[in-house]
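> What follows is a predicted protein model with its sequence.
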Amino acid sequence: MKRLLLLASTASLLSTLPAIALPACAQDDAGKDEIIVEGTRLDQRVTENGSSVAIITEEILSQYTFVVDALATAPGVTVNQNGGYGGAASVRIRGAGSEQTLVLIDGVAVNDPSAPGGGYDFARLDSDQIARIEILKGPQSTLWGTDAIGGVVNIITKRPQDGLGATLFGEVGSFDTRRGGAAVTGANETGDFRLSASRTDTDGISKADEDNGNTEDDGYEMTTLAARGGLNLPAAARLDVTLLYTDAGTEFDSFVFGAEGNVGDGGETSETEEFSGNVSLSVPLFDGKLENQLVAGFADIERVNFTAGAESFSAKGERSLLRYQGTLTIDAKSTLAFGAEQEETRADGDETSITGLFALYELKPIDSLTLTAGLRNDDHDRFGAETTGRAAVAWTPRETVTMRASWGQGFKAPTLFQTTFLCCGLTEPAMDLAPETSEGVDIGVDLRTPGGRGSASVSVFAQDTENLITFNIGRYENIAEATSRGIELAGEYRLTGWLSLGGTYAYIEAEDGDGNELIRVPPHSATLRAGIDPEGPFSGSVDLRHTGEQMDSTGPVDGWTRVDLNGAYDLSETLELYGRVENLFDADYQQLLGYGTPGLSGSAGIRVRL
């Protein structure tokens, strides 16, 4: 019955599409079907993947200091941050909770095991280390197991480049912000490597909104180190290593009961160290028909908070992973991916483990049609086994049209915190906690102009989540449910050889089981972009971002619109000047109730490529 309701909801949304005008957009789409989506485990082209996927390229990432700001440009993605500049940043996909978003860095889950809901804080991701981000929308547990209940953010760090080279950059900006970094990269027949480092320091702004009388700036500093390399072995085998380390310090404000958002000036600081990495061995067999990959991954996070210089809170979480995946090319029409993985999670002296078995099958009965199906079983040492399924279809009857649909299931095991925390006179936590589960459907159409100058995309979706774990009178219990349905539009078009226009829009109707609007999910959000790239050394863009009114835990948050400018000028083949103006019209707005955001601000820098 649940599936019928989801399908009916999606069908009703789809029936409204003829009345909706698609926005134009901004990027030459030629060759777009050659983009490979790594997060599907089958390395499918965009036109073969039946699910809705948003891809944020290195070109877009380079225009932002923090990854979280680039994520906010993707349709259906909601970003909330506590005051900017290191403030806790959450990402919701199509209304699902931020803790229901699985985050991967080079294939390793990095969600925080010590956090109450096991979510990931995006505040400390520096864009300089990232090559591409894939956002897989909807339940994806068949692909990636627990936590992928609302979607997956698959982050791919920068890979080594051919030859030997180096880059340097430095910039200064508002709020006494200083940022710089360097990278060296090389590759030859034996192997390749990339080593990089970046640093950000800023006086920041007051996390609690300055309009409420909070005048104390909250500073932020972050150092990021990254390494990636590979060794080419005999018989076409390869050994790869990736490492990412971040050390950050953030000042934040205090809980002040009765203030807007219950937040006000205070002398709180937080120090966080994060590390993730993996070692993988790829071995092809049978003339390359069977690709084998072994992965050992690790991620940990350590957080310490201080109040007036004295330690007030600390937490440490770790995740370790062992994975095998085999990808068998049966023939030109059939591919089978299968594997097993085991993950152990530890937090503050407690630990759990989960073992998963999965299989994915891709069939191309004709060149224009791709069918994908998958099944996965995860066995949790505390909560037993959970089986999830996935099916998708992508049909490209002509080069200019792709029609797609997908159905998937998700689940999320209770976190270590949820299974152990209690207060308020209770003597034991809930003993019957069950995993959260979700089911979703997605239907979409992608259109491309014959000359490759433009594209448009429409997606409608519906998702139902049950057994949501909520804090209730001293402990966590399965007492909530949620539904979300909506529509996403995206388009891009190159008007001339130097001017392009693009935009996205999302409508999300997200409610709890009683029909109440879910907090921190704006029903309406949109972005518009004008890209300028004339022949010559200059390039730039004008970006408009709008977020509609939304509910927060203690009241409504007004909608807002802001405009940003980006520009770059090539002084030579190796030297580039660049700059950014944020919030051009000094809009006064909040992302979360009581927390401030930067007004008119900007930065300028120089980049050297050797």
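Ah, there it is.

> Please count neighbours and contacts with C-alpha atoms only from this point.
Fine.

> How far does stretch 174-192 sit from its chain's centre?
Mean-position distance between stretch 174-192 and its chain equals 22 Å (C-alpha atoms, centre = their mean, to the nearest Å).

> How about stretch 399-407?
Worked out by C-alpha atoms, centre = their mean, stretch 399-407 lies 23 Å from the chain centre.

> got a list of contacts for that stretch?
By C-alpha atoms under 8 Å, 6 or more residues apart in numbering, the residues outside stretch 399-407 that reach it are 47, 49-51, 390-396, 439-450.

> Check which helix or strand the residue nearest to residue 197 when sequence neighbours are not counted maps to.
In this structure, residue 197 finds its nearest non-sequential neighbour in residue 225, 4.5 Å apart by C-alpha to C-alpha, 6 or more residues apart in numbering. Here residue 225, judged by DSSP states H and E, is contained in strand 220-232.

> Now do residue 250 against residue 90, distance only.
Residue 250 sits at a distance of 16 Å from residue 90 (criterion: C-alpha to C-alpha, to the nearest Å).

> Hmm, residue 609 is touching residue 168, no?
Yes - applying C-alpha atoms under 8 Å, one finds residue 609 in contact with residue 168, separated by 6.7 Å.

> Can you name every helix or strand that the helix or strand containing residue 603 contacts?
In this assignment (DSSP H and E), residue 603 forms part of strand 601-609. Strand 601-609 makes packing contacts with strand 163-173, strand 575-582 when contacts are defined by 3 or more C-alpha pairs under 8 Å, 6 or more residues apart in numbering; DSSP states H and E.

> tell me what the shortest one is packed against?
Put plainly, it is strand 575-582. Going by 3+ C-alpha pairs under 8 Å, 6+ apart, strand 575-582 lies up against strand 560-570, strand 601-609.

> try this one next to it:
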Amino acid sequence: MKKMKFNALFVAIGFATTSYVWAESNVSSKIETISVYGQFNPIDKNSMPSSVSLMNKADIASVVGNTALDVLAQVPGITINKSGNIQEIFLRGAESNFVIIQIDGVQVNNPLDSRGGSFDLSTLGKDTIARVEVIKGAQSSIYGSDALAGVINFITFDEQQEGGKVSVGYLNDGQKSATFKTGFGGWNLALNGIDTDEQAAGDSQRLAEAALQGKLTLTDSSATQLNIRFSDYQNSAFPDQSGGAEFAEDTTKERKEGQTLSASLRHQININEDYQMSLQLEHLATDDSLTSPGIAPYFMAPPAFTENDYTVSKFRWLNAVSVDNVSATVGMDYKDENGETSGYLEMFGQQVPTNYRLSRTNVAGFIDAKVDIAEASLFLGVRLDKPEDSDNETTWKLGVNYPMTNNLRLFANTGESFKLPSLYALGNNMIGNTELLPETATNVDLGVEWASEQVDISLAVFDYHYKNLIDFDSETFSLVNRASVKTQGAELILSTDLTSSSTLGANATYADVQAGEGELLSGRPQWQGGASLHLQWTDDFSAYISANYIGESSATSLHGGDFSTAILSSYYKVDLSANWQVNEGFDIDFFVTNALDKKYYYAIGFAGPEQGLGVKVNWLAW
């Protein structure tokens, strides 16, 4: 495997990091803010015209599991599917590659990925994450390509770490983890490792990651923040579509390994009270390889080896202006992508090369404005992208937030978004097509929210229409634009304080995904939901009960040599966690996964975790 390459941008900025500057606010401490990268300052959650889901440090700590996949499984409207080394997240029924994944504001989607540009969330450890922000709906007017269905941002640090903290954990079936975090003089450092024995589905994992954040104040009117994250991983599992541990004829495992580095640097200058300017550099470098034994009898999925090397650099210039009741961010960004794939397929005793190399640039400008009219706020945005070797793309959004009373608000959002064809779809020498058009989407979201000191309840209805979707055409043996998908549904989210020491949460999402005649969309249940109960029994002991329901969905497989379909039964899963604060510097987490020992499947032959126990010890070393 090749060592990761560092281009001139990363050398120039040394370290890197995403950054944002938290704006001061007079709102209640219960109202959280979200970081809209591409916008200028964080926005109060109850002022957003879009549906938003947040998870803070306490929410994440209570999750039973080790990776970001386990965390996102608790977010309303998100469904997780895992089939070997392939994992998919469906946000309100949308494809995984229709959602931008960010780590500290740096987009980490890999367009060399055969799924069209997703990110392997099993390579991001749960204990590395301090916060998760999910914005739902078309967001291309700010983020550009790929934000057809929404944006998910993982934040590694959301506050200054005091002292040094060590955590060591063990979950069922030999899943071991260790984390170290410390803070010093405006800098934060986190180290995390995961090592699992073989699990019930036949997979195993090793992960090592490090994250660093620093904040500098060069002058009274400026601030600089930088982050850097590096991960190294090795995964082993049955191949996707192989039938898993239950049906695979060949028990040889597929091996995936790689390294990822994401980094950014942001410098913000307060010119005066009405004008702020920011310059931001971002960089992503990822190098991964996949060695697959194929799926017996190997006609439809032969043995293969693939190595991907992808780098992307982005420069962003933002200007925030406020005049009376109007505030606007005017921005420009430049993006440079480079991707190279080498490998082969073993067909009829011969190795058929699958090599290609592509690069492209994109220049964009946008304006995102908020206009306060009486009690209401109107949001308007438009963006022009000029991608290399492709037509210009113009996207827009229109939103409104209207507080009817101190507790009740209405919100609405509509807009257009687009996704450029992935480098894999354009360049793959077996099925790639350089004539592919961008995929597009339009969305409408309408919602109402009631928020008080004790109760927060919201109801949103949504309508998405995706066009020019890229699909495989067996007649031409290539990828083509042809599919069209409509998704309509509703989402209900509730949080209420039952007593001063107990909090109840519940959510339900209905998403009706309508594809063209003869098209099969797997892994998308119409119904899903969840409920949670947090109990603070004493000052030193708390407990968390989480129950998730996933409705039935279709699934496909290639085991046995033929393409087959099946319906995965609906299921519900209950997890338990508890925390005991032994003393000021020492606490213990207890976990029970799949407490009711229910048998369920993510994919044909790939079962979910069995019932098991876990424990994690946390020690504030200094």
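Looks like it came in fine. Keep in mind the model is a prediction, meaning the values are calculated, not measured.

> Got a TM-score for the pair?
Overlay of the two chains. TM-score (TM-score structural alignment, normalised by the length of structure 1): 0.87; 555 aligned residues with a C-alpha RMSD of 2.1 Å.

> Okay, and which of the contacts of stretch 399-407 of structure 1 map to strands?
390-396, 439-448 (DSSP state E).

> helix or strand for residue 480 of structure 1, which one?
With DSSP H and E as the test, residue 480 of structure 1 turns up in strand 475-494.

> Then residue 148 of structure 1?
Secondary structure assigned from DSSP H and E places residue 148 of structure 1 in neither a helix nor a strand.

> Would you agree it is in contact with residue 100?
Yes - Residue 148 of structure 1 is in contact with residue 100 according to C-alpha under 8 Å; the separation is 6.3 Å.

> any shared contact partners between these two?
Shared contacts of residue 148 of structure 1 and residue 100 (C-alpha under 8 Å, 6+ apart): residue 412.

> Relative to structure 2, which residues correspond to the strand holding residue 480 of structure 1?
Alignment note (TM-score structural alignment): strand 475-494 of structure 1 is matched to residues 478-497 of structure 2.

> Next, the mean deviation of the matching stretch compared to structure 1.
Aligned to structure 1 and superposed, stretch 478-497 of structure 2 gives a mean residue distance of 0.7 Å (mean C-alpha distance after the TM-score superposition for structure 1).

> Please point out which parts of that stretch sit buried.
Neighbour-count burial for stretch 478-497 of structure 2 flags 478-481, 483-497 (criterion: 16 or more other C-alpha atoms under 10 Å).

> out of everything not next to it in sequence, what's closest to the counterpart of residue 579 of structure 2 in structure 1?
When structure 1 is aligned by TM-score structural alignment, the residue opposite residue 579 of structure 2 is residue 568. Distances taken as C-alpha to C-alpha, 6+ apart place residue 578 nearest to residue 568 of structure 1, at 4.1 Å, with adjacent residues excluded.

> Kindly tell me how buried the one you found is, as a neighbour count.
19 (other C-alpha atoms under 10 Å).

> What's it aligned with over in structure 2?
In structure 2, residue 578 of structure 1 lands on residue 589 (TM-score structural alignment).

> Quickly note the distance from its match to residue 580 of structure 2.
For residue 589 of structure 2, the distance to residue 580 of structure 2 - C-alpha to C-alpha - is 7 Å.

> With residue 216 of structure 2 instead?
Applying C-alpha to C-alpha, the value for residue 216 of structure 2 to residue 580 of structure 2 is 36 Å.

> These two: who's more crowded?
Taking neighbours as other C-alpha under 10 Å, residue 216 of structure 2 and residue 580 compare with residue 580 leading, 17 against 14.

> Wait, that one touches residue 615, no?
No - under the criterion of C-alpha under 8 Å, residue 580 of structure 2 makes no contact with residue 615, lying 11.1 Å away.

> Mind listing the shared neighbours of these two?
Common contacts of residue 580 of structure 2 and residue 615, defined by C-alpha under 8 Å, 6+ apart, comprise 588-589.

> how about residue 399 of structure 2, what's its match in structure 1?
Counting by TM-score structural alignment, the partner of residue 399 of structure 2 is residue 392.

> right, and that match touches residue 52 too?
No - using C-alpha under 8 Å as the test, residue 392 of structure 1 is too far from residue 52 to be in contact (10.1 Å).

> how many other residues sit next to the spatially closest residue to residue 260 of structure 1 that is not a sequence neighbour?
Distance criterion C-alpha to C-alpha, 6+ apart; nearest residue to residue 260 of structure 1, sequence neighbours excluded, is residue 594 at 4.8 Å. Residues lying near residue 594 of structure 1 (other C-alpha under 10 Å) number 24.
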